[in-house]
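Trainee: Sequence plus the predicted model coming up.
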Amino acid sequence: MQDEFEMSMIGEFKFFLGLQIVQSDEGIKIHQTKYTKELLKKYKMDDAKPMKTSMYPSITLGLDKDSPDVDNTMYRRMVVSLLYLTTSRPDTMFSVYIYARFQVRPKEVHLQAVKRILRYLKGTANLGINFYKSQHFSLLGNCDADYVGDKWERKNTSGGCHFLGRYLVSWTSKRQSTIALSTCKAEYVAVG
């Protein structure tokens, strides 16, 4: 490539578009620890008590007309910051996706839910994606769907992940565009 293009070697990748890259003999780790700590500091959550999960297991957030309104500009900034963090943190993707639905008129309950994600990140700031050296490169895909997980629009959520060998390389979580009348149809749409 150096014959065709002007290039310079500046060493190993350490940062790329906000991602921290750690290369070792075992493999590569991609994480956003620095960004996570800056995010916690920006939203004054750096002294918050860490949480073990990013959302309550049985939470069903709705439009909640009784809860007071919050500044939607700040709420949107928080959600967009968390969406960028899902680049290296698929464990937060589902909860961030759920709370992103409330960006038009966020309420206090939605803000508290987003702050819970930040508290979860406080305790897990060093997590990321690891790619270890391997000779095994079979492609495996998994998908699943819930049935009427969205209580107000009655839509289902599909999720999926792809592994190359034992390493996660792609993931998704998306609300289905149609309303399924059975769990079988919800699963069929997810596979499609």
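Mentor: Arrived safely, thanks for sending.

Trainee: drop to CA atoms for contacts and neighbour counts, all remaining ones
Mentor: OK.

Trainee: so residue 155 is in which element?
Mentor: Here residue 155, judged by DSSP states H and E, is contained in no helix and no strand.

Trainee: which helix is the longest one in the protein?
Mentor: What stands out as the longest helix in the chain, according to DSSP state H, is helix 108-123.

Trainee: Could you list every helix and strand in contact with it?
Mentor: helix 33-42, helix 72-85, helix 93-100 (3 or more Cα pairs under 8 Å, 6 or more residues apart in numbering; DSSP states H and E).

Trainee: nearest residue to residue 76 other than its sequence neighbours?
Mentor: Among residues not flanking residue 76 along the chain, residue 103 sits closest, at 5.9 Å (Cα to Cα, 6 or more residues apart in numbering).

Trainee: before we move on, what about residue 183?
Mentor: residue 147 is the one closest to residue 183 (Cα to Cα, 6+ apart), at 5.6 Å.

Trainee: alright, now check it against this:
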Amino acid sequence: MEIPPGLLGYTSSQSCKLKKLLYGLKQSNRQWYGKLSNLLLTYGYSHAHADRSLFIKAHNSEFIALIVYVDDIVLTGNSLAEIERIKHIHTNFHIKNLGKLKYFLGIEVAHSDKGISLCQHKYCLDLLKDSGMLGCKPSSTPMDSSLQLHNDSSGFLDDPLSYRRLVGRLVYLTSTRPDIAFATQQLSQFMSKPTKAHHAAAVRVLRYLKGCSGKCLFFPRTCSPHILGFSDADWATCIDSRRSITGYCFFIGNSLVSWKTKKQTTVSRSSSEVEYRALASATCELQ
């Protein structure tokens, strides 16, 4: 090993000992998160039950939320004093204050006097461009209501990886687009052996996105704090397994905060049983 240039006071018979290495190791993410987590816990924060990367602190009428994604941190709350206090973790970590949140993980955040909107317009346009559908004819609906996808024999795709990549990007797009949640759930069932019929259904979703790529979620600043939820289910619509699909959504005031579409794990013998299972899943989400 050669001594690095500029390092004086060492002879050629000596070598440099590496005391600590973080980047490049498999456990680097865990070590970094562990140090940050311990620091936030000493500041009085606690882990959220639903997400270990979300830290919350509630004291009297004050509420602070901090979410971590790799080395990006989003901080919000109703106490400016606490927000300024938590910013002083730069003594332990080299961080930059980028100001008001505008763009985070492909999600565009727009602030106004009326409220906050979340949109994935750029992400949606990039998806259409990469798929070669930027100049396609728009569709009014993401999926044909009479279509029931199943393991058909219309011919397997020559490149199934492209289908999996497309559906994976659609799954992330559902972060702000609940209108394509059901169609994406249907497409994600056939990742192992997609056929031409499945690919045609995915193209239909892209055509729908072409006509409404700028749709967003809006959270008004003034609204009532009551929680409103809706639950629904179909009965044995899956041709392959005869299982049903659960769907629910929840509002805080007029703000949509949670939604999901998922196939049930067991086969129900009646439509009443299907509805009870959907209500049970919705109740768990509500709690």
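Mentor: Yep, that arrived. Bear in mind the structure is a predicted one, so any value in this text is a computation, not a measurement.

Trainee: Superposed, what's their TM-score?
Mentor: Here the TM-score for the pair of chains, by TM-score structural alignment, normalised by the length of structure 1, is 0.96; 191 aligned residues with a Cα RMSD of 1.2 Å.

Trainee: among the helices and strands packed on helix 108-123 of structure 1, which is nearest residue 123 of structure 1?
Mentor: helix 33-42 (10.6 Å; Cα to Cα).

Trainee: Output the contacting helices and strands for the closest one.
Mentor: By 3+ Cα pairs under 8 Å, 6+ apart, helix 33-42 of structure 1 packs against helix 72-85, helix 108-123.

Trainee: most tightly surrounded among those helices?
Mentor: Burial of these is given as mean neighbour count (mean count of other Cα atoms under 10 Å); helix 108-123 ranks first at a mean of 21.

Trainee: I'd like the distance from the helix or strand following it to the chain centre, please.
Mentor: Sequence order places strand 128-132 as the next helix or strand after helix 108-123 of structure 1, per DSSP H and E. Counting by Cα atoms, centre = their mean, to the nearest Å, strand 128-132 of structure 1 is centred 16 Å from the centre of its parent chain.

Trainee: Run the angle between strand 128-132 of structure 1 and helix 33-42 for me.
Mentor: Following axes from the mean of the first three to the mean of the last three Cα atoms, to 10 degrees, one obtains 170 degrees for the angle between strand 128-132 of structure 1 and helix 33-42.

Trainee: which part of structure 2 lines up with the helix or strand following strand 128-132 of structure 1?
Mentor: Downstream of strand 128-132 of structure 1, the first helix or strand assigned by DSSP H and E is strand 139-145. Using TM-score structural alignment, strand 139-145 of structure 1 lines up with residues 227-233 of structure 2.

Trainee: and if you look at stretch 95-103 of structure 1?
Mentor: Going by TM-score structural alignment: stretch 95-103 of structure 1 matches residues 183-191.

Trainee: can you give me the end-to-end distance of that stretch?
Mentor: Taking Cα to Cα, to the nearest Å, stretch 183-191 of structure 2 runs 14 Å from one end to the other.

Trainee: returning to what we had before: tell me which of the helices and strands packed on helix 108-123 of structure 1 sits nearest to residue 60 of structure 1.
Mentor: Taking Cα to Cα, helix 93-100 is the member of these nearest to residue 60 of structure 1, at 9.8 Å.

Trainee: To what extent does that closest one diverge from structure 2 after superposition?
Mentor: On superposition with structure 2, the mean distance recorded for helix 93-100 of structure 1 (mean Cα distance after the TM-score superposition for structure 1) is 0.5 Å.

Trainee: Can you tell me what sits against stretch 226-244 of structure 2?
Mentor: With Cα atoms under 8 Å, 6 or more residues apart in numbering as the test, stretch 226-244 of structure 2 has contacts from 148-151, 245-253, 263-268, 270-271, 274-275, 278-279, 282, 286.

Trainee: Can you select the buried ones from these in PyMOL?
Mentor: Here is the PyMOL command that selects the buried residues among the contacts of stretch 226-244 of structure 2 (16 or more other Cα atoms under 10 Å):
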select buried, resi 149+150+245+246+247+248+249+250+251+252+253+263+264+268+274+275+278+279+282
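
Trainee: so is residue 250 of structure 2 in a helix, a strand, or just coil?
Mentor: Following DSSP: H, G, I helix; E, B strand; the rest coil, residue 250 of structure 2 is assigned to strand.

Trainee: In contact with the residue positioned nearest the centre of structure 2, which residues are there?
Mentor: Nearest to the mean C-alpha position of structure 2, by Cα atoms, centre = their mean, lies residue 175 at 4.9 Å. By Cα under 8 Å, 6+ apart, residue 175 of structure 2 lies in contact with nothing.

Trainee: name the element it belongs to?
Mentor: According to DSSP H and E, residue 175 of structure 2 maps onto no helix or strand at all.

Trainee: Kindly report the same for residue 116 of structure 2.
Mentor: Counting by DSSP H and E, residue 116 of structure 2 is part of strand 115-119.

Trainee: Also residue 159 of structure 1?
Mentor: Residue 159 of structure 1 belongs to strand 157-164, assigned by DSSP H and E.

Trainee: which residues touch that strand?
Mentor: So strand 157-164 of structure 1 is in contact with 137-150, 168-176, 187, 190, going by Cα under 8 Å, 6+ apart.

Trainee: any idea how far residue 69 of structure 2 is from residue 272 of structure 2?
Mentor: Relative to residue 69 of structure 2, and taking Cα to Cα, residue 272 of structure 2 is found at 41 Å.

Trainee: Map residue 161 of structure 1 onto structure 2.
Mentor: So, by TM-score structural alignment, residue 161 of structure 1 is matched to residue 249.

Trainee: neighbours of the closest residue to that match other than its chain neighbours, just the number please.
Mentor: Closest residue to residue 249 of structure 2 apart from its sequence neighbours, by Cα to Cα, 6+ apart: residue 259 at 4.1 Å. By other Cα atoms under 10 Å, 20 other residues sit near residue 259 of structure 2.

Trainee: does residue 259 of structure 2 really touch residue 179, like I thought?
Mentor: No. With contact defined as Cα atoms under 8 Å, residue 259 of structure 2 does not reach residue 179; the gap is 10.0 Å.
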